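Student: sharing a model that was predicted from the sequence below.
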Amino acid sequence: MTTNTVQTIAQQSRAASRHLAYASESTRNLALAKMAEALESVRQQVLDVNAQEIVKARDDGQSEAMVKRLTIDDKTFNYMLSRLKKVAQLPDPLNRILTGHTNSARLRVYKKSVPLGVIGIIYESRPNVTTDAAGVCIKSGNAVILRGGSEALQTNTILTDAMIAGAVSAGLPEHAIQIIRTPGHEAVGELLKMDEYIDVLIPRGGKGLIKRIAEGTRIPVIKHYDGICHLYLAADADPEQAVALAVNSKCQSVQVCNALETLLVDSACAAQLLPLLQAAFAENGIELRGCEQTQKLLPGVTPAIEEDWHTEYLAPILSVKIVDGIQQAIDHINHYGSGHTDGIVTQSLSMARQFEEQVDSASVMINASTRLSGGGDYGLGSVVGISTDKLHVRGPVGPDELTTYKWVAYGDGHLRG
């Protein structure tokens, strides 16, 4: 793909964003409904093409984890449609008055929410990102440029073309949603140069991809590096609840960013809880890697090394550390964590509040699975990722997070004295 082609796409997106900025809420919601209808009409085509791409991925030696992320079946397709419908039902993130006042000279001043403009989404393997990203961007009045992985290029193209047709039928500009249709890294390199036209880039994928994007562009990047998620079982944790939450946090889906990677167990309850936890994790095929104290209570467990505390496994492996009290747990999380999702299991309101206040993470879970941190369970519908940054957004990135603001002043011939 030539520089001119990528530049044309970026220019078209910028022009479309100007129209989207003043498209009414009803028009944007109608577009989302039409996008869902158009996707339904190509369901079988998507499933057939996706099946072909899965065969190719396996032939090319892709891992089963990659194949799983690539796969769309009827259940996944229904989920994708439901996310579009959910995001359409959310309150309008645009034109909200965030603050305002009338000054002593009767000048009316207020701050209102507006779209960011043009969002570039660069992602790997997951075709559901195609529909999630388009949905969130249209809801928030942003034009979107999609660049998915080559392993799902045909699936993503069919999904995008259907959504474009749906959006246009609702009255949105043709280039509100665009996709880069050629494989290879050249087009991504050109996209990173389009700081004149693209306002924000959001990479979705492995740490290597995100690092390359962030270091290769002058465009602001919303980043999500690691999901080194912790769960601390406090001294007073209810044993049954503690085991259930730990197992769900780790085992419900091991390859996702909010899966548990390090379990911290208070020394006051470790002797009681660790054998129960070991048995529960063994039933789920999870390898435990323990600190020295853990090894004493669980003979035969794999020793944990320093690197384990820094590792996002995305695999059936869990590091376990015994800590002396809540402060040591908090200090461990703030030192080794990635600021994604960390939780505590406790019956003490004061300990819960201390954990909430002192743990520096985008999501803090109190007596809840780490797997609940995300757009769906937070009521956001679709999201385009989870940010471990603090600027411009933090945590799940939904429609509200893809807005900025402008200041407006209404006068009556007011002059500066």
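Tutor: Good, I have the coordinates.
Student: CA atoms for contacts and neighbours, from now on please.
Tutor: OK.
Student: which helix or strand contains residue 109?
Tutor: Using DSSP states H and E, residue 109 sits in strand 108-115.
Student: packing partners for that strand?
Tutor: Other elements packing on strand 108-115 under the criterion 3 or more CA pairs under 8 Å, 6 or more residues apart in numbering; DSSP states H and E are strand 97-102, strand 403-410.
Student: contacts for the longest one, please.
Tutor: Residues from elsewhere that reach strand 403-410, judged by CA atoms under 8 Å, 6 or more residues apart in numbering: 93-94, 107-116, 140.
Student: at 6 Å instead, please
Tutor: Strand 403-410 has contacts (CA atoms under 6 Å, 6 or more residues apart in numbering) with 108-116.
Student: name the nearest of the residues you listed relative to residue 167.
Tutor: When the contacts of strand 403-410 are ranked by distance to residue 167 (CA to CA), residue 115 comes first, at 17.5 Å.
Student: returning to what we had before: what angle sits between the strand holding residue 109 and strand 97-102?
Tutor: Computed with axes from the mean of the first three to the mean of the last three CA atoms, to 10 degrees, the direction of strand 108-115 lies at 170 degrees from that of strand 97-102.
Student: on that earlier part again, winner for burial among the helices and strands packed on strand 108-115?
Tutor: Highest mean neighbour count among these (mean count of other CA atoms under 10 Å): strand 403-410, with a mean of 14.
Student: quick one, it and strand 97-102 angle?
Tutor: Taking the same axes, to 10 degrees, one finds that strand 403-410 is oriented at 20 degrees with respect to strand 97-102.
Student: alright, now check it against this:
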Amino acid sequence: MMLTTAQKNQALIQLANILEENYQTILDANEKDLANGREKGFEEAFMDRLTLTKDRVFDFAQGLREVVELEDPTGKIKSEWTLDNGLNVSQVAVPLGVIGMIYEARPNVTVDATGLALKSGNAIVLKGGSSAIFSNQAIVEVMHQGLEKTEIPKEAVQFIASTDREATQQLFTMKEHVDVLIPRGGGSLINAVVNNATVPVLETGVGNCHLYLDAEADRDKALAILINAKTDRPAVCNAAETVLIHKDWLAHHSDALFQSLESHKVVIHGDEQIVELNPEATLAGESDWKDEYLSKDIAMKVVNDLAEAVDHIETYGTKHSEAIITENQHNAHVFMNLVDAAALYHNASTRFTDGGALGFGAEIGISTQKLHARGPMGLPALTTVKYMMQGNGQTR
């Protein structure tokens, strides 16, 4: 079934409208998930990702309208040339096919992933985590009602309602039915998909993101960026988890640094030099350098120079988002070119590693791999290519 861009856009607008009309149904279902979460003692950051409000439902409905405004990537000629024998060659963007989306406690992903899949001409199979089962089921039921009024069959959006892990394991190996898997969530989920799937995987990644405060970092700029990157939404993957500080910068600005973090209730896990300067800090261990906190905690290390900062990021980074704060253009250039990550920042917060913030509309995840797609994955990442040749009787 070939759909026009207008038909796909009309369907997304219909989905946005019906989600808003039925927001209370979705919130009622979400309350069941929240009650289960409270009973099981889920952490605050996890509950924040799970929680829906009227504003959040309207936000992801608005996200669908923003996808409508984006250029349809399907059918676009990416490159074209003519051979010496007159054969015309075109490389054309086409849908991936059927996308298997595996994710955890983020009900908004149900809508974001559906909108991007349908706009790019794909069908989608959704497998959300058991913690959001009632929310996701309600959202999909509402979207199915909307799709019945469009040219897109509701079967293009499938939801696996089972909370049995065997259902997820089965999805890993359905090569004859699913063209690509996209896992979105914590490290254990992503590793489980990558290590066990026989279906190709578009790998998203966890975000052990770093800020490096160089010797020539502007104090006010550095503190504003650090506070934003750490506290704006601590539970998301583009939040900063470690700050590396040049010893000379710290010598001049330690009081302002600690006061700023304390005023925002950030808990410091520091190396020996940090703990010596700030007895309120906890001595950091290996896990503090390696893992995401997803909370108002931050690891802090003093470094002697740029090279030591880069080495630390190379050792512990997850190739997600890394930032340098400095007024030294040479140091910024070296950092941006040496550090291996999907997104690099000079004098800006890592919180911008987001499809919406970078102008892609809704995103289906942030890829930290190097094949096909890297960084925030919007519509173009959900296409592949086919070569189309036009001839006039040419033979070889």
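Tutor: It's in. Keep in mind that what you see is a predicted model, and the values were worked out from it rather than measured.
Student: what's the TM-score here?
Tutor: Once superposed, chain against chain, the TM-score is 0.96 (TM-score structural alignment, normalised by the length of the second structure); 396 aligned residues with a CA RMSD of 1.5 Å.
Student: what does stretch 131-140 of the first structure rub up against?
Tutor: Residues from elsewhere that reach stretch 131-140 of the first structure, judged by CA under 6 Å, 6+ apart: 28, 84, 382, 384, 399.
Student: residues contacting the equivalent of the last one over in the second structure?
Tutor: Pointing back at residue 399 of the first structure there. Per TM-score structural alignment, the equivalent position to residue 399 of the first structure in the second structure is residue 379. Contact partners of residue 379 of the second structure, counting by CA under 6 Å, 6+ apart, are 116, 120.
Student: sorry, back to before: nearest to residue 52 of the first structure, of the helices and strands packed on strand 108-115 of the first structure?
Tutor: Among these, strand 403-410 comes nearest to residue 52 of the first structure, with 37.8 Å by CA to CA.
Student: what about the closest one, distance to the chain center?
Tutor: Strand 403-410 of the first structure has its C-alpha centroid displaced from the chain centroid by 27 Å (CA atoms, centre = their mean, to the nearest Å).
Student: turn the helices and strands packed on strand 108-115 of the first structure into TSV, including distance to residue 294 of the first structure.
Tutor: Formatted as TSV, these follow (distance: least, CA to CA, whole Å):
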stretch	distance to residue 294 of the first structure
strand 97-102	50
strand 403-410	47
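Student: for residue 334 of the first structure, find the nearest of the ones you listed.
Tutor: Residue 334 of the first structure lies closest to strand 403-410 among those, at 29.1 Å (CA to CA).
Student: mean deviation, the closest one versus the second structure?
Tutor: Strand 403-410 of the first structure differs from its equivalent in the second structure by a mean of 0.6 Å after superposition (mean CA distance after the TM-score superposition for the first structure).
Student: matching residues in the second structure for stretch 280-289 of the first structure?
Tutor: Counting by TM-score structural alignment, stretch 280-289 of the first structure falls onto residues 260-269 of the second structure.
Student: ok, stretch 318-326 of the first structure next?
Tutor: By TM-score structural alignment, stretch 318-326 of the first structure lines up with residues 298-306 in the second structure.
Student: residues in the first structure aligned with stretch 187-204 of the second structure?
Tutor: Using TM-score structural alignment, stretch 187-204 of the second structure pairs with 207-224 in the first structure.
Student: in the match of stretch 318-326 of the first structure, which residues are buried?
Tutor: Of the residues in stretch 298-306 of the second structure, 298-303, 306 count as buried by neighbour count, 16 or more other CA atoms under 10 Å.
Student: do the same with stretch 352-364 of the second structure
Tutor: Residues of stretch 352-364 of the second structure classed as buried: 352-356, 360-364 (neighbour count, 16+ other CA under 10 Å).
Student: please apply the same query to stretch 252-262 of the first structure.
Tutor: Neighbour-count burial for stretch 252-262 of the first structure, counted by 16+ other CA under 10 Å, picks out 253-262.
Student: inside strands: which ones of those residues?
Tutor: Under the assignment DSSP state E, these contribute 260-262 to strands.
Student: circling back to that earlier point, for residue 158 of the first structure, find the nearest of the helices and strands packed on strand 108-115 of the first structure.
Tutor: Evaluated over those, closeness to residue 158 of the first structure peaks at strand 403-410, with 28.0 Å, by CA to CA.
Student: please identify the helix or strand for residue 114 of the second structure.
Tutor: For residue 114 of the second structure, the host element (DSSP H and E) is helix 107-119.
Student: what range does that helix cover in the first structure?
Tutor: Counting by TM-score structural alignment, helix 107-119 of the second structure corresponds to 127-139 in the first structure.
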